[in-house]
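Trainee: Coordinates only, no sequence provided:
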């Protein structure tokens, strides 16, 4: 029987791979996990945010590695996992955070935009999870944390591939959780609500949608990125070892209405 104490949230000695971990919410995930003792390996399509993220992680006393890699490239997943193992020797936590969104009206949506979003948000996540699972099964432990969305549950009438991909992320989270549970691997997700970021500034300031969204949130406030850090640490740590197949909404109660 495992004893619960302060060390249950410790990530000392763990290695976390975070896609898109140098910008936006991904940078907050890198900061949170390093604060609790994890070394970080960031994969991103560009080097934007690398210096700032390195500084934040190293200030927390942890090591960090980077790989510039498009996760939709052929064999990207195997290349990424090999790079993590070469630098750190093991992989304990995978955070599938990278994602894109393209908006358009229903009859104007382009086939290539559909494919682009599905390739990043769903296929990239699947192949990387598959490659990581091979390592984690050999270790007989691991955590996979997928980033979902409010659109894992709701319609998005101008973001069709995004809504489809995030619904699928919820399904994959459950399927992988079921399949990998015998190998002591937990697979969960976080579904962020409406969070104040640079990417959502226009939506916050929209004279119609801004007040609509705020009025729909029981707490009455948009979330802030730091409010996702605690749930991330929980799902990455031993404190959640008996939690699997869960997509945790962090939304101020938005889905209640």
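Mentor: That came in fine, so what should we check first? What you see is a predicted model, and the numbers here were worked out from it, not measured in a lab. Numbers count the residues shown, from 1 in each chain.
Trainee: contacts and neighbour counts: CA atoms only from here.
Mentor: Noted.
Trainee: which residues in the stretch 151-257 of the chain form strands?
Mentor: Defined through DSSP state E, counting those that start in this stretch, the strands belonging to the stretch 151-257 of the chain, from first to last, are 185-192, 247-250.
Trainee: how about the helices of the protein, start to end?
Mentor: Shown for the chain, the helices assigned by DSSP state H span residues 24-35, 50-59, 76-88, 111-118, 124-139, 160-180, 201-205, 209-216, 229-236.
Trainee: ok so, going back, can the strands of the stretch 151-257 of the chain go into TSV with extra columns for mean neighbour count and distance to residue 164?
Mentor: Formatted as TSV, the entries for the strands of the stretch 151-257 of the chain read as follows, by neighbours: other Cα atoms under 10 Å; distance: least, Cα to Cα, whole Å:
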stretch	mean neighbour count	distance to residue 164
strand 185-192	26	14
strand 247-250	20	16
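Trainee: let's bring in a second model and compare:
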């Protein structure tokens, strides 16, 4: 194997939810690895500064308004992306949302917003882009999950249900579409500071509490995700499908200290 296995030159990637946060981290990493981009958000104007940044890297970048809760909007995006680029090689299903509430306070509308965006949206974007990939007999679909895909946390019931569903959906689509040369994997970040959870990181005591439960003793940084997204998008992962890659500093190894501090090396 050589570094050529990770080269994305000539590939075209769709990344949803690119107006801020981890969506831009993923898209930037793919562009730096050589891919051209179609980036989406509900508000196309919010994408313009990031579009300029990607184009400054020498990559083509098309912004497009897409609401993943609206099937027609998804279908228009897929058609426009294909017409502009002629193919879609990589899809990153990043668009998502959260409402952080105790379970007894979650409303019907809260549940629908989260599940419609994170789970239903991931499926129907995958379906729309998957049709195009099947024609080409090639594709890399990367669903963005979370540490909540495998662990449960108070206050994150609907969000955890949606991300757990993404993990299961990943395995199903991998089985459906592997025959067409398409891999489908889930990239599951651990505890990273994003716009959705920024308020938590303002609490120094909570950050210390969290870090103590992470074997690497710190929350994630955006740079920790770059290698993983390029790996799953590239030929380096050609024989990997249906898997969930946790980039979590090891927190899912177990959050309870089993030895007193004096006995830990």
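Mentor: Nice, thanks for sending it over. Here the structure is a predicted model, which means the values were calculated and not measured.
Trainee: What TM-score do the two superposed chains give?
Mentor: Once superposed, chain against chain, the TM-score is 0.94 (TM-score structural alignment, normalised by the length of the first structure); 254 aligned residues with a Cα RMSD of 1.4 Å.
Trainee: if we can go back for a sec, between the strands of the stretch 151-257 of the first structure, which gets nearest to residue 13 of the first structure?
Mentor: Judged by Cα to Cα, the one of the strands of the stretch 151-257 of the first structure that comes nearest to residue 13 of the first structure is strand 185-192, at 17.0 Å.
Trainee: Can you tell me which residue is spatially central in the second structure?
Mentor: For the second structure, the residue sitting closest to the mean C-alpha position, by Cα atoms, centre = their mean, is residue 144 at 2.6 Å.
Trainee: Tell me the counterpart of it in the first structure.
Mentor: If you follow residue 144 of the second structure across to the first structure using TM-score structural alignment, you land on residue 147.
Trainee: Contacts only, for that match.
Mentor: Applying Cα atoms under 8 Å, 6 or more residues apart in numbering to residue 147 of the first structure gives the contacts 95-97, 169, 189-192.
Trainee: What count of nearby residues applies to the nearest residue to residue 152 of the second structure once chain neighbours are set aside?
Mentor: With Cα to Cα, 6 or more residues apart in numbering as the measure, residue 160 is the residue that lies nearest to residue 152 of the second structure, at 6.4 Å, once sequence neighbours are left out. The burial count assigned to residue 160 of the second structure is 24, neighbours taken as other Cα atoms under 10 Å.
Trainee: residues contacting residue 160 of the second structure?
Mentor: With contact taken as Cα under 8 Å, 6+ apart, residue 160 of the second structure is in contact with 148-149, 151-153.
Trainee: And it? What does it align with in the first structure?
Mentor: Counting by TM-score structural alignment, residue 160 of the second structure corresponds to residue 163 in the first structure.
Trainee: now swap in residue 53 of the second structure and tell me
Mentor: The criterion is TM-score structural alignment: under it, residue 53 of the second structure has residue 56 as its aligned partner in the first structure.
Trainee: which position in the second structure aligns with residue 87 of the first structure?
Mentor: In the second structure, the position corresponding to residue 87 of the first structure is occupied by residue 84, as judged by TM-score structural alignment.
Trainee: Just confirm residue 159 of the second structure contacts residue 98, I think it does.
Mentor: Yes: using Cα atoms under 8 Å as the test, residue 159 of the second structure is close enough to residue 98 to be in contact (6.0 Å).
Trainee: Looking only at neighbour counts, state which of those two leads.
Mentor: residue 159 (27 against 19).
Trainee: For the more buried one, give its distance to residue 75 of the second structure.
Mentor: Distance, residue 159 of the second structure to residue 75 of the second structure, using Cα to Cα, to the nearest Å: 25 Å.
Trainee: Could you name every residue contacting both of residue 159 and residue 98 of the second structure?
Mentor: Common neighbours of residue 159 of the second structure and residue 98, counting by Cα under 8 Å, 6+ apart, are residue 114.
Trainee: of all the strands of the stretch 151-257 of the first structure, which lies closest to residue 111 of the first structure?
Mentor: Within the strands of the stretch 151-257 of the first structure, the stretch nearest residue 111 of the first structure is strand 185-192; the backing value is 26.4 Å (Cα to Cα).
Trainee: So which bit of the second structure is that closest one matched to?
Mentor: Under the criterion TM-score structural alignment, strand 185-192 of the first structure matches residues 182-189.
Trainee: superposed on the first structure, where does the matching stretch end up, distance-wise?
Mentor: When the first structure is overlaid, stretch 182-189 of the second structure sits 0.7 Å from its aligned residues on average, using mean Cα distance after the TM-score superposition for the first structure.
Trainee: Now do that stretch: everything it contacts.
Mentor: Contact with stretch 182-189 of the second structure is made by 133-134, 137-147, 149, 166-167, 170-171, 173-174, 177, 225, 228-229, 232, 238, 240-248, as judged by Cα under 8 Å, 6+ apart.
Trainee: ok, now which ones touch the closest residue to the match of residue 53 of the second structure other than its chain neighbours?
Mentor: Take residue 56 of the first structure and drop its neighbours on the chain: the residue closest to it by Cα to Cα, 6+ apart is residue 31, 6.2 Å away. Contacts for residue 31 of the first structure were tallied using Cα under 8 Å, 6+ apart; they are 53, 56-57, 60.
Trainee: overlap between those residues and the second structure?
Mentor: Contacts conserved in the second structure for the contacts of residue 31 of the first structure, counting by both residues aligned by TM-score structural alignment, their matches' Cα atoms under 8 Å: residue 57.
Trainee: Many thanks, we can stop here.
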